[in-house]
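Visitor: I need the structure of the sequence given here:
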Amino acid sequence: VALSSCEAEYIAGSYAACQAVWLDSVLKELKLDVEKPIKLQIDNQSAINLARNPVLHGRSKHIEARFHFLREQVNQGSLDVVHCATGSQVADILTKSLKTDRFLNLRRALGVFQFRS
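Guide: Alright, predicted model coming up:
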């Protein structure tokens, strides 16, 4: 159970980092270049600071070591964590009830359109 939104975002970022590194290795096998560092968007500034700072904070020492994969990848230069404003999260269309205008904007951002015959 996550004790804070920072911890929850950091853990989610660590899982995303694992997927990004795996996808990078698959693309390398296919002889496709990936721009480095891979940008990982996180909407929590505290989680971003935790990933960028190699010093273990008192607030983060309870986080299991396996979740520090994100920090390791950032320190190696493989990944860069950048802030993603909450209002820019396209995934909200799948997880939240939205007002019509916001729904239409996010749907457009996904490249989905209404098909009429």
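
Visitor: hey, let's count contacts and neighbours off CA atoms from now on
Guide: OK.

Visitor: name the helices or strands packed onto the longest helix anywhere in the chain?
Guide: Secondary structure assigned by DSSP state H gives helix 5-29 as the longest helix of the chain. Other helices and strands packing on helix 5-29, by 3 or more Cα pairs under 8 Å, 6 or more residues apart in numbering; DSSP states H and E, are strand 38-42, helix 45-52, helix 69-76.

Visitor: what do you get if the cut-off is 7 Å, keeping everything else the same?
Guide: Taking 3 or more Cα pairs under 7 Å, 6 or more residues apart in numbering; DSSP states H and E as contact, the helices and strands that helix 5-29 lies on are helix 45-52, helix 69-76.

Visitor: List the contacts of L106.
Guide: If you count contacts by Cα atoms under 7 Å, 6 or more residues apart in numbering, L106 has them with V90, I93.

Visitor: so how far is I63 from it?
Guide: Distance of L106 to I63, computed by Cα to Cα, to the nearest Å: 34 Å.

Visitor: swap in R52?
Guide: In this structure, R52 lies at 15 Å from I63, with Cα to Cα as the measure.

Visitor: Neighbour count: the two, which is higher?
Guide: R52 (17 against 14; other Cα atoms under 10 Å).

Visitor: show me the contacts for the more buried one.
Guide: R52 makes contact with R71, V74 under the criterion Cα under 7 Å, 6+ apart.

Visitor: And for S60?
Guide: Listed by Cα under 7 Å, 6+ apart, S60 has no contact partners.

Visitor: same question, G13
Guide: By Cα under 7 Å, 6+ apart, the contact list for G13 reads L70.

Visitor: Ok, H68 next?
Guide: For H68, the contacting residues are S14, taking Cα under 7 Å, 6+ apart as the criterion.

Visitor: To compare against the first, here's the next sequence to fold:
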Amino acid sequence: MVGCLMYLLATRPDLAFSVCLVARYMERPTEIHMAAVKRILRYLKGTTSYGLWYERGKGDELVGWSDSDYAGDIDDRRSTSGYVFMIGTKAVSWSSKKQPIVTLSTTEAEFIAAAGSACQGVWLSRILTAIDARKGNCITIYCDNSSSIKLSKNLVMHGRSKHIDVRFHFLRDLTKEGIIQLVHCSSFEQVADIMTKPLSFDSFSRNRDKMGLCTLELIN
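Guide: As a prediction, the model looks like this:
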């Protein structure tokens, strides 16, 4: 069942967090994991008409959102990174993934999530440049953690960042060169929140609409 649900992630970003969460337990699933999969299937049955509808002339600017929870996995206390990239009003790339290391603060968790988002943003920008031969503009990535934004701009090592693995500090070089721009946004406006943690129905529906998911009835 999880394998079938994985195919839907290509067009249903609202399922990314829940499906990736249950996929972690496919080796030794229990009854609670079976119940979680059935809950996803019930949600899917009630939203079969939802999907992404891309329209021409609805903007061509690449914008991203990056977010992370903190020690959300109760088994190994690793955090979950999530990002959403949109062109115009529709999501074109998204991810929900457990981080490779255990973080010691929310700042470190958000910084690692932003570094992963920057990788995807640079790749998408190069694809867009190759398609229409335009110059790559600075990629704006919205983050709701002020400390991680300051850390990406501050080249001085201090107690909060000296333990962070070197491979994540390339984000500083991208920020310094003007390739990536981290901009602060409120948690209420954070679209990638849907990729990192369970949300209330109102918050889930709001972020789902912001990503551009709509029903066939609205299109017709």
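
Visitor: Just the TM-score for the two chains, thanks.
Guide: After superposition, the two chains reach a TM-score (TM-score structural alignment, normalised by the length of the first structure) of 0.82; 116 aligned residues with a Cα RMSD of 2.3 Å.

Visitor: Q89 of the first structure is nearest to which of the helices and strands packed on helix 5-29 of the first structure?
Guide: With Cα to Cα as the criterion, Q89 of the first structure lies closest to helix 45-52 of these, at 14.9 Å.

Visitor: so that closest one matches what in the second structure?
Guide: Residues 146-153 of the second structure are where helix 45-52 of the first structure lands when matched by TM-score structural alignment.

Visitor: before we move on, what about stretch 13-23 of the first structure?
Guide: Residues 114-124 of the second structure are matched to stretch 13-23 of the first structure when aligned by TM-score structural alignment.

Visitor: what comes up buried for that stretch?
Guide: Neighbour-count burial for stretch 114-124 of the second structure flags A114, A115, G116, S117, A118, Q120, G121, V122, L124 (criterion: 16 or more other Cα atoms under 10 Å).

Visitor: would you turn the residues you listed into TSV with distance to N145 of the second structure?
Guide: As requested, these are exported to TSV (distance: Cα to Cα, whole Å):
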residue	distance to N145 of the second structure
A114	10
A115	13
G116	15
S117	14
A118	15
Q120	19
G121	19
V122	21
L124	23
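
Visitor: tell me which of the residues you listed is nearest to L216 of the second structure?
Guide: Sorting these by how near they are to L216 of the second structure, with Cα to Cα, puts L124 at the top with 27.8 Å.

Visitor: and the closest one, what is it in contact with?
Guide: Going by Cα under 7 Å, 6+ apart, the list of residues near L124 of the second structure is empty.

Visitor: how close does K61 of the first structure get to R116 of the first structure?
Guide: With distances defined as Cα to Cα, the gap from K61 of the first structure to R116 of the first structure amounts to 55 Å.

Visitor: now do T95 of the first structure
Guide: Taking Cα to Cα, one finds T95 of the first structure at 25 Å from R116 of the first structure.

Visitor: again with L3 of the first structure
Guide: Going from L3 of the first structure to R116 of the first structure by Cα to Cα gives 47 Å.

Visitor: Settle it for me: which of the two has more neighbours?
Guide: A direct count of neighbours by other Cα under 10 Å for L3 of the first structure and R116 places L3 higher, at 9 against 4.

Visitor: Quick check: the aligned residue for that one in the second structure?
Guide: Under TM-score structural alignment, L3 of the first structure pairs with L104 in the second structure.

Visitor: Reduced to three states, what does S81 of the second structure come out as?
Guide: strand (DSSP: H, G, I helix; E, B strand; the rest coil).

Visitor: neighbours around the residue nearest to it when sequence neighbours are not counted, how many?
Guide: Spatial nearest neighbour of S81 of the second structure, excluding adjacent residues (Cα to Cα, 6 or more residues apart in numbering): S68 at 4.6 Å. Here the count is done by other Cα under 10 Å, and S68 of the second structure has 32 residues near it.

Visitor: pretty sure G51 of the second structure is touching M211, no?
Guide: No - G51 of the second structure is beyond contact range of M211, at 10.3 Å (criterion: Cα atoms under 7 Å).

Visitor: okay, those two: which has more neighbours?
Guide: Set side by side, G51 of the second structure and M211 show more neighbours around M211, with 22 against 16, by other Cα under 10 Å.

Visitor: wouldn't that one be in contact with V92 here?
Guide: No - the pair formed by M211 of the second structure and V92 falls short of the contact definition of Cα under 7 Å, at 9.0 Å.

Visitor: quick one: what's aligned to A16 of the second structure in the first structure?
Guide: A16 of the second structure maps onto no residue in the first structure, with residues paired by TM-score structural alignment.

Visitor: which SSE is A16 of the second structure in?
Guide: A16 of the second structure is part of helix 16-23, with elements assigned from DSSP states H and E.

Visitor: quick check: angle from the next helix or strand after that helix to helix 16-23?
Guide: Later in the chain than helix 16-23 of the second structure, the nearest helix or strand by DSSP H and E is helix 31-46. Counting by axes from the mean of the first three to the mean of the last three Cα atoms, to 10 degrees, helix 31-46 of the second structure lies at 150 degrees to helix 16-23.
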